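Peer 1: Sequence below, structure please.
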Amino acid sequence: MPTLLETRIRNRFWVEPHHANSLGTLHGGNLMMWLDEVGTMSATRFAGEPCVTASVTELDFERPLHVGDTALVESYVYDAGETSAEVALRAWRENPRTAETERTTASSFTFVAIDESGGTVTVPELRVETDEGEALRERARSR
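Peer 2: Here you go, the predicted structure:
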């Protein structure tokens, strides 16, 4: 049984001009794709099986990311069903020179574990063994 902290993944993406809209800020669709990719990694690590996106429970864009920023994306599984994993996602705008961050996005996605034929498969029970893991779970549930 995997622990919550074992599913935690942080990844960075450089916001380049081809990711931007006419205002010089990151297209929301690009950020959604990055959230989905990192969330899939957490869900797959948890399930031990390939996972696909079933739903986006919420997606709040709080402030923009600009060309030249680094998008820092964090995900972790905070709850599980019989065949699904609930993944908390957050993104920050990070200054690549100073490492200063400012949260830009909060979201929650549901992923479903599948087998080779596309049928759903059972996922393990999620363990939360540390105070840090419990705090992350409560933060995700309270959204």
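Peer 1: going forward, measure contacts between C-alpha atoms and count neighbours the same way
Peer 2: Will do.
Peer 1: elements contacting the helix or strand encompassing T57?
Peer 2: Counting by DSSP states H and E, the element that carries T57 is strand 51-61. Applying 3 or more C-alpha pairs under 8 Å, 6 or more residues apart in numbering; DSSP states H and E, one finds that strand 51-61 contacts helix 28-47, strand 101-113.
Peer 1: Next, the second sequence, to be compared with the first:
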Amino acid sequence: MATISETFIENRERIQPNDTNNYGSAHGGNIMHWMDEVGALCAMRHAGETCVTAYVNNLDFKRPVPQGDTCVITGYVYATGRTSLRVRLQAFHESPRTGEREQTTDSYFVFVATDESGDPTPVPELEVGSERCETLRAAALAGEGRE
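Peer 2: So this is what the prediction gives:
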């Protein structure tokens, strides 16, 4: 049984010209793609199985990620069902020179664990664990229901 912090993943993508739209910032579809990849990795780390995207909730683009900045994606599993895993995902733009960071995107994805035949398969329960885990879980639960 994994803890919430054991599912935490952080990944970075440098925003290059081919990642941008006409306004010089990252395409929203690219950010969603990167979030989906990190979310699947978080889910698979807990489930120990292949996990597929089932649902995306509240994909809020709050600010653009400018070309030349780094897009930092963080994610972690904060709740599980019988075969599903709920993952909190956030994106930030980060200055590669200073490390200064600002949140740009927030979302909640649901993944389903699948077996070798592609059928849903049970996942282990998620252990909250430490105070940090409880803080992460509380933040995710507080934000997931907003519309």
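Peer 1: Which positions within the strand holding T57 of structure 1 qualify as buried?
Peer 2: Using 16 or more other C-alpha atoms under 10 Å as the test for burial, strand 51-61 of structure 1 gives C51, V52, T53.
Peer 1: For the residues you listed, give me JSON lines that also has distance to R103 of structure 1.
Peer 2: Putting the buried residues of strand 51-61 of structure 1 into JSON lines (distance: C-alpha to C-alpha, whole Å) gives the following:
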{"residue": "C51", "distance to R103 of structure 1": "27"}
{"residue": "V52", "distance to R103 of structure 1": "26"}
{"residue": "T53", "distance to R103 of structure 1": "23"}
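Peer 1: Tell me how many other residues surround E10 of structure 2.
Peer 2: Using other C-alpha atoms under 10 Å, the number of residues around E10 of structure 2 comes to 14.
Peer 1: Which of the three states applies to it?
Peer 2: Assigned with DSSP: H, G, I helix; E, B strand; the rest coil, E10 of structure 2 falls in the strand class.
Peer 1: right, and R10 of structure 1 touches V73 too?
Peer 2: Yes. Using C-alpha atoms under 8 Å, R10 of structure 1 is in contact with V73, at 5.5 Å.
Peer 1: any common contacting residues for those two?
Peer 2: V38 (C-alpha atoms under 8 Å, 6 or more residues apart in numbering).
Peer 1: on that earlier part again, switch the helices and strands packed on strand 51-61 of structure 1 over to CSV; also include distance to P124 of structure 1.
Peer 2: Shown next, in CSV, are these (distance: least, C-alpha to C-alpha, whole Å):
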stretch, distance to P124 of structure 1
helix 28-47, 6
strand 101-113, 10
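Peer 1: Using CSV, lay out those together with distance to E62 of structure 1 and mean neighbour count.
Peer 2: CSV is the format used below for these (distance: least, C-alpha to C-alpha, whole Å; neighbours: other C-alpha atoms under 10 Å):
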stretch, distance to E62 of structure 1, mean neighbour count
helix 28-47, 11, 21
strand 101-113, 5, 22
